[in-house]
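Undergrad: dropping the sequence and predicted coords here.
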Amino acid sequence: MDWGRFAEQMASMARDLLAQDSVDATLERITASATELVEGCDAAGILVLHDSKVETLAPTHQLVVESDLLQQRLGEGPCFDAAHSSQGERVFRIADLTGLQQRWPAYAPQAHDLGVGSMMGFLLYTEEQDFGALNLYSHKPGAFTENSELAGWMLASHAAVAFAAARTHAQMEQAVTTRHTIGEAMGILMGAHNLSEERAFDVLRRYSQEKNIKLREVARLICERGGLT
């Protein structure tokens, strides 16, 4: 493998990731980069666990979705394990699933039927938190080498930082939008009912609690309707 060329590609990918304008676009670029840069990779996706439910993000092929759903249904599998950061491996490489029926007795043969020959997975994490697992698939057994694993690990390291940055940016944008909407809603209430700023916010808060609706949603409704009714 030409590591000099790979380093150039990684640097280009890192800049490209930071240039994306949304979390979804960042994730799609991550998984597309995996198929472009990691030798042997036919498909990639990011698996996130919500308790025992899986969410597949930015899959490049239907095989990724089918594999994740199979692991959810069976409650076992390498990607399922990797996404459990508290008990999973940060990196795994499986040359041939047919030799691992003892570890995943239900998943291994059914994954083989789906067309999975070999797999790799990398936990996406920073010092602050885990984000799920980047999973790479090949239709061929033995497709992933030690070089493939190293390349995947380097890509996943960049991906985790980009994922964290994109999500933080999205959260900040949402917070700014929410503050603006709440301020606009308070202005509507203040003008319509001759309320002080404090009283207008209290009306919003009380309505939110009584109706069990998030404050930002109450504010949005007021802005759309011109009031609470």
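TA: In hand now; what should we look at?
Undergrad: contacts, neighbours, all on C-alpha from now
TA: Noted.
Undergrad: so where's the longest helix in the protein?
TA: Scanning the chain for the helix with the most residues, using DSSP state H, yields helix 146-193.
Undergrad: what is the subsequent helix or strand relative to it?
TA: Using DSSP states H and E, the helix or strand that follows helix 146-193 in sequence is helix 197-211.
Undergrad: residues near Gly191, how many?
TA: By the criterion of other CA atoms under 10 Å, Gly191 has 11 neighbours.
Undergrad: quick one: the strands in the chain?
TA: Using DSSP state E, the strands of the chain run over residues 43-50, 53-57, 91-94, 118-125, 130-138.
Undergrad: return the set of buried residues in the second one.
TA: The neighbour-count criterion (16 or more other CA atoms under 10 Å) identifies Val54, Glu55, Thr56, Leu57 as the buried residues of strand 53-57.
Undergrad: what's the closest of the residues you listed to Trp153?
TA: Leu57 (18.5 Å; CA to CA).
Undergrad: any idea how far Val203 lies from Leu69?
TA: 45 Å (CA to CA, to the nearest Å).
Undergrad: against which helices or strands is the longest helix of the chain packed?
TA: Packed against helix 146-193 by the contact rule (3 or more CA pairs under 8 Å, 6 or more residues apart in numbering; DSSP states H and E) you find helix 3-19, helix 23-37, strand 118-125, helix 197-211, helix 215-225.
Undergrad: put this beside the first:
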Amino acid sequence: MKLETLAPDTETLSVLETAALLRELTAGLISVTDFDEALTRLVGIARGAVAGVDWCGFTVLRAGEPAGVAASDPALAGLDDLSHDHDSPALRAIHRREMILAEDLERESRWPAWAQRARDLGVRGVISAPVDVDEQVIGAINLYASAPATLTTRHQLTAMLLAEHAGLLLAAVRDRERQLAQAHEVDAAQLTDGVLGQAIGVIMTQRGCPAPEALQVLRSAALSLQIPVGEVAERLVLTVSRPREN
């Protein structure tokens, strides 16, 4: 990622600050399986962890089309939504694959409609950094300041760090989301699969529980007995199908 504009000061992030930011971001997203929830957590963490930043947003494109936003303050969510403005810092960051900085929106000539809406909401400075998630999803993380000349080299370095690390974490979330969906598809197929389906039906009748819970009962039994789920199902069906002795 390259910088469109680099502030003249020489502030840098300390090792401890960097480690703390990465640790907090990782802890917040490491177990999340829903992409939208991950975005909500991401902007909340960034807003709270980066001094001088008053709001944080995230813009999402899926297959090249606007596909959602997340914002630390719902009142500013429209600034991250590309369906409102086709010309904005976030879209420029995504298309140019570079960080975009506007230190003072009062003097900003780029994205005139967007800049006016931002000023009306109290925003005076913005940094947008592109985030690569996977082959289908890309986005931009947007850091907003309520005062001009607030966003410095430190904030640009932080935004770069956030973008790189967030891209890795969000890609992992997308993988977990896909794996969970595939597992649900497998479960749905198993619910009606031969002997396994019959065994699930037996448990549902005996316990008065739904099919997914019955499947989990079979899995727990298989784990306890250390035998395949299919074998547990066969034993159960065989047991209930035996004629009772008079």
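TA: That came in fine, so what should we check first? As the structure is a prediction and not an experimental result, all values here were calculated from the model.
Undergrad: thinking again about what came up before, Val203 and Leu69 of structure 1: who's more crowded?
TA: Ranked by neighbour count (other CA under 10 Å), Val203 of structure 1 and Leu69 place Leu69 first, with 17 against 14.
Undergrad: OK, contacts around the nearest residue to that one once chain neighbours are set aside?
TA: Spatial nearest neighbour of Leu69 of structure 1, excluding adjacent residues (CA to CA, 6 or more residues apart in numbering): Val54 at 7.1 Å. Shown in contact with Val54 of structure 1 (CA atoms under 8 Å, 6 or more residues apart in numbering): Leu47, Val48, Asp68, Leu69, Gln72.
Undergrad: gap between Val54 of structure 1 and Tyr125 of structure 1?
TA: Remark: distance between Val54 of structure 1 and Tyr125 of structure 1 (CA to CA) = 17 Å.
Undergrad: tally of neighbours for the closest residue to Gly28 of structure 2 other than its chain neighbours?
TA: Closest residue to Gly28 of structure 2 apart from its sequence neighbours, by CA to CA, 6+ apart: Arg41 at 6.6 Å. Counted with other CA under 10 Å, residues neighbouring Arg41 of structure 2 total 19.
Undergrad: alignment lookup: Arg41 of structure 2 to structure 1.
TA: When structure 1 is aligned by TM-score structural alignment, the residue opposite Arg41 of structure 2 is Arg29.
Undergrad: that match contacts Leu17, doesn't it?
TA: Yes: between Arg29 of structure 1 and Leu17 there is a contact under CA atoms under 8 Å: 6.6 Å.
Undergrad: how about the nearest residue to Met13 of structure 1, chain neighbours excluded?
TA: Ser33 (7.3 Å).
Undergrad: the one you found and Asp21 of structure 1, how far apart?
TA: Between Ser33 of structure 1 and Asp21 of structure 1 the computed distance is 17 Å (CA to CA).
Undergrad: more crowded one of those two?
TA: A direct count of neighbours by other CA under 10 Å for Ser33 of structure 1 and Asp21 places Ser33 higher, at 19 against 12.
Undergrad: list the contacts of whatever residue of structure 1 lines up with Val131 of structure 2.
TA: Here Val131 of structure 2 is matched to Leu124 in structure 1, going by TM-score structural alignment. Contact analysis of Leu124 of structure 1 by CA under 8 Å, 6+ apart lists Asp130, Phe131, Gly132, Ala133, Leu134, Ala156, Ser157, Ala159, Ala160.
Undergrad: list only buried entries from the residues you listed.
TA: Buried, going by 16+ other CA under 10 Å: Asp130, Phe131, Gly132, Ala133, Leu134, Ala156, Ala159, Ala160, out of the contacts of Leu124 of structure 1.
Undergrad: return the residues in contact with the fifth one.
TA: If I follow you right, that is Leu134 of structure 1. Here Leu134 of structure 1 is in contact with Thr31, Ala44, Gly45, Ile46, Leu47, Gly121, Phe122, Leu123, Leu124, Ala156 (CA under 8 Å, 6+ apart).
Undergrad: now, of the helices and strands packed on helix 146-193 of structure 1, which is deepest in the fold?
TA: Among these, strand 118-125 has the highest mean neighbour count (mean count of other CA atoms under 10 Å), at a mean of 26.
Undergrad: quick one: it to chain centroid distance?
TA: 13 Å (CA atoms, centre = their mean, to the nearest Å).
Undergrad: can you count the residues close to the aligned partner of His155 of structure 2 in structure 1?
TA: For His155 of structure 2, the aligned position in structure 1 is Ser148, judged by TM-score structural alignment. Using other CA under 10 Å, Ser148 of structure 1 has 19 neighbouring residues.
Undergrad: my guess is Ser148 of structure 1 meets Thr35, correct?
TA: No: between Ser148 of structure 1 and Thr35 there is no contact under CA under 8 Å: 11.1 Å.
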